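Peer 1: Below are the sequence and a predicted model; questions follow.
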Amino acid sequence: MDLKEYLETSAAQVDAALDGFLPSAKQRPAKIHEAMRYSLFAGGKRLRPVLALAAAEACGGEIELAMPAACAVELMHTYSLVHDDLPCMDDDDLRRGRPTCHKVFGEGMAVLTGDALLTEAFLILSETAPTARYPLSAFIAEFAITGGSTKLIGGQVLDLEGEGRELKKAELVRIHEAKTAALLTSSLRLGAMSANATPAKLDAVTDFGYHLGLAFQVIDDILDVTQTTEVLGKTAGKDEAVAKATYPAILGLDKARKEAARLTKKAMESLEPLGGKGSRLREIAAYLLDREY
């Protein structure tokens, strides 16, 4: 199938799996389960779980075996968005074209929704089948490190500390190594691990994820200043309004676009050990470079 069909089909498979994993919206206490589902099924692209599934296939695995890890990653991602949108963080009213969780359910419930999504993510991940090279503890450690104080949370700390300051490019890269790149990389690694990837293949998808994650963030920063709120599904121009360091602000738009292309090229080159089986990942990288939202 072509890339568009692949992305749509994979996202639909992930949605079906997520629906099965999550408690019903009517299960008591109903409000928290309603809020979890509201945030999770708000129309996201499912990029991270799709990358996990694509990495599994590229390493000779099956999407069914990668699905628990893929779904766990999407819950971690959604939790991070719910918390990032809070008034004490990035303070945003829109996410994926809808009012953010705290605008609908209140700040306290939004905090608990993020907590519940992250906790549920570990429960889902626990259903991953161990492989010859990777016991279940390896999956859990990979996931916990990605979401912890040295990666996702640490990156958010650096992001908050950087607001209103003139950061150097190296400081900005460090923020997004810990945030965007870390979660994208872990998505790919978990998918590859579910396929019992060789060390060489795991290294390849790791390098791919690092460069793809940074490229993704550069494009995200560019879109924030070039697209509308309606197109993005979130408040456009927000970074500039709060004096947040971004790639266009530091490099300028033209150099930022060149940086995204450079990083994407590096990502594609990283897939050489996968041979032809890395073609789908290459297609996704090219698609993300040219995305408009």
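Peer 2: Structure's in. What do you need? Computed from a predicted structure; not experimentally measured. Numbers count the residues shown, from 1 in each chain.

Peer 1: contacts and neighbour counts: CA atoms only from here.
Peer 2: Noted.

Peer 1: Which secondary structure elements does the helix or strand containing residue 193 sit against?
Peer 2: Under the criterion of DSSP states H and E, residue 193 resides in helix 182-194. Counting contacts by 3 or more Cα pairs under 8 Å, 6 or more residues apart in numbering; DSSP states H and E, helix 182-194 is packed against helix 47-58, helix 63-84, helix 136-147, helix 199-226.

Peer 1: Give the closest residue to residue 261 in space, chain neighbours not counted.
Peer 2: Counting by Cα to Cα, 6 or more residues apart in numbering, residue 261 lies nearest to residue 289, which is 6.9 Å off, once chain neighbours are set aside.

Peer 1: here comes the other one, which I'd like you to weigh against the first:
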Amino acid sequence: MLILAMAWILSLETRAQKVKIKPEAPQPTKGQGLFKTEKYDLLTLAMHEVYEHYNQAQDYFKKQNYDLAGASLRVMEFYLSGTKNILPGQITVWEKDKAAKTITLDKAKYIATVDRLNHYSQQVQAGLAKGQWLQAGGNQPDPMMETCVGCHLSNQVPTDFHRDTDFKILTKLMHEIYYHYRDAGPLLQQERWDQALDLFVVLDPYLEQIPNHIPAVNQDQQPIDKALFLQAHQELTRFTHDMVEKLRTRSWQQGKPLPPPRIVVDNCYACHDKVVKIPSPW
């Protein structure tokens, strides 16, 4: 049942090819369909997940929630390690009012950087049990920020960390949840239960923020049905917590199978279609 359910959610790629995207909506890279398949697109997504979950880990540490701080760091490592296989040889960078430039990436140097960052994460996790966060020595910058900023500067890749409007924040929150569900699917198929659990268990901060960032209108100035949105949000929150409980207790071993993921897919599609009235990016 679980394998069939996950196969169903992964089959969305075929269905998504029929979706039409408005000209003003975010467009996929030319020639790749509605799913990101270009290495640079995948690398960008993964590295921003790395940055996101490192920050989440620090927030959990400040709140003395060391278990979730550790889970966030493991999720960071999951995305970080996966980037080794999707590093493109070259990238082309476009900036407003500037000519496009092609940059060659040093894969060996990049992999060495990834390994150092993973090692730092392991050291931080070792200290969490004692309520400690490993600090860089002396006046050295934070290893994560040094890696992010240094990589962007050395490769002349511009950054944009601005998220100001409720609509942008909401989009970011919902897509974080989607990415985690999407990436947990293959892990469940491979019976990598603990890694799947990490992806689900760190979703609460995103779920909790959603009710505070539901705008009155979407990007096309069409009204958003807040009551309907909150209803979908409550269903998704309950489903996520149910997934976490079943993965923690291994309840499927007691004849209680994991619930099918249809509710998540239905929520994503229905919300885009009926609530926020914008095309889905799949």
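Peer 2: Structure received. Note that the structure is predicted; figures quoted are calculated from it, not measured.

Peer 1: TM-score them against each other, please.
Peer 2: Remark: TM-score between the superposed chains equals 0.36 [TM-score structural alignment, normalised by the length of structure 2]; 153 aligned residues with a Cα RMSD of 5.4 Å.

Peer 1: Looking at the helices and strands packed on helix 182-194 of structure 1, which is nearest to residue 269 of structure 1?
Peer 2: For those, distance to residue 269 of structure 1 was read as Cα to Cα. The smallest value, 7.9 Å, belongs to helix 199-226.

Peer 1: what's the following helix or strand after that closest one?
Peer 2: Taking DSSP H and E, what comes next after helix 199-226 of structure 1 is helix 229-232.

Peer 1: Next, the buried residues of that next one.
Peer 2: Judged by neighbour count using 16 or more other Cα atoms under 10 Å, the buried positions of helix 229-232 of structure 1 are 229, 232.

Peer 1: I'd like the next helix or strand past that helix.
Peer 2: With secondary structure assigned by DSSP H and E, helix 229-232 of structure 1 is succeeded by helix 238-241.

Peer 1: And that next one, what does it pack against?
Peer 2: Helices and strands touching helix 238-241 of structure 1, by 3+ Cα pairs under 8 Å, 6+ apart, are helix 199-226.

Peer 1: Pull out the buried positions in the helix it packs on.
Peer 2: 201-225.

Peer 1: just to revisit the earlier point, compute the inter-axis angle for the helix holding residue 193 of structure 1 and helix 199-226.
Peer 2: Helix 182-194 of structure 1 runs at 150 degrees relative to helix 199-226, counting by axes from the mean of the first three to the mean of the last three Cα atoms, to 10 degrees.

Peer 1: Do a quick rundown of the strands in structure 2.
Peer 2: Taking DSSP state E, the strands of structure 2 run over residues 90-93, 101-104.

Peer 1: right, and those strands - which one's nearest residue 233 of structure 2?
Peer 2: strand 90-93 (37.0 Å).

Peer 1: one step back: turn the helices and strands packed on helix 182-194 of structure 1 into CSV, columns for distance to residue 122 of structure 1.
Peer 2: As requested, these are exported to CSV (distance: least, Cα to Cα, whole Å):
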stretch, distance to residue 122 of structure 1
helix 47-58, 15
helix 63-84, 7
helix 136-147, 7
helix 199-226, 21
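
Peer 1: For residue 125 of structure 1, which of these is the nearest?
Peer 2: helix 63-84 (5.2 Å).

Peer 1: tell me what that closest one is packed against?
Peer 2: Partner elements for helix 63-84 of structure 1 (3+ Cα pairs under 8 Å, 6+ apart): helix 3-21, helix 30-40, helix 47-58, helix 107-125, helix 182-194.

Peer 1: hey, which of the ones you listed is tucked in deepest?
Peer 2: Of the helices and strands packed on helix 63-84 of structure 1, the one with the most neighbours on average (mean count of other Cα atoms under 10 Å) is helix 182-194, at a mean of 30.

Peer 1: count of neighbours near residue 249 of structure 1?
Peer 2: 18 (other Cα atoms under 10 Å).

Peer 1: looking at this, it is in a helix?
Peer 2: Yes. Counting by DSSP: H, G, I helix; E, B strand; the rest coil, residue 249 of structure 1 falls inside a helix.

Peer 1: could you measure it against residue 172 of structure 1, distance?
Peer 2: 11 Å (Cα to Cα, to the nearest Å).

Peer 1: about what we covered before: please convert the strands of structure 2 to a markdown table, extending it with distance to residue 112 of structure 2.
Peer 2: What follows is these, written out as a markdown table (distance: least, Cα to Cα, whole Å):
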| stretch | distance to residue 112 of structure 2 |
| --- | --- |
| strand 90-93 | 18 |
| strand 101-104 | 17 |
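
Peer 1: right, so of those, which gets closest to residue 243 of structure 2?
Peer 2: Closest among the strands of structure 2, using Cα to Cα: strand 90-93, at 38.4 Å.

Peer 1: and that closest one, what other elements does it pack with?
Peer 2: If contacts are counted by 3+ Cα pairs under 8 Å, 6+ apart, strand 90-93 of structure 2 sits against strand 101-104.

Peer 1: So for the strand it packs on, what gets flagged as buried?
Peer 2: For strand 101-104 of structure 2, burial by neighbour count (16+ other Cα under 10 Å) applies to no residue.

Peer 1: From the contact counts, what lies against it?
Peer 2: Packing partners of strand 101-104 of structure 2 (3+ Cα pairs under 8 Å, 6+ apart): strand 90-93.

Peer 1: Any buried residues in the strand it packs on, and which?
Peer 2: residue 91.

Peer 1: swap in stretch 226-239 of structure 2?
Peer 2: 226, 229, 232-233, 236-237, 239.

Peer 1: Output these as JSON lines; include the columns distance to residue 170 of structure 2.
Peer 2: Shown next, in JSON lines, are those (distance: Cα to Cα, whole Å):
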{"residue": "226", "distance to residue 170 of structure 2": "12"}
{"residue": "229", "distance to residue 170 of structure 2": "11"}
{"residue": "232", "distance to residue 170 of structure 2": "14"}
{"residue": "233", "distance to residue 170 of structure 2": "12"}
{"residue": "236", "distance to residue 170 of structure 2": "15"}
{"residue": "237", "distance to residue 170 of structure 2": "15"}
{"residue": "239", "distance to residue 170 of structure 2": "19"}
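
Peer 1: Identify, from the residues you listed, the entry nearest to residue 53 of structure 2.
Peer 2: For the buried residues of stretch 226-239 of structure 2, the nearest to residue 53 of structure 2 is residue 237 (19.4 Å; Cα to Cα).

Peer 1: Relative to residue 230 of structure 2, how far out is the closest one?
Peer 2: Counting by Cα to Cα, the gap from residue 237 of structure 2 to residue 230 of structure 2 is 10 Å.

Peer 1: Please, where are all the helices along the stretch 1-150 of structure 2?
Peer 2: Taking DSSP state H, counting those that start in this stretch as the criterion, the stretch 1-150 of structure 2 carries its helices at 2-10, 12-16, 39-62, 66-82, 107-128, 143-154.
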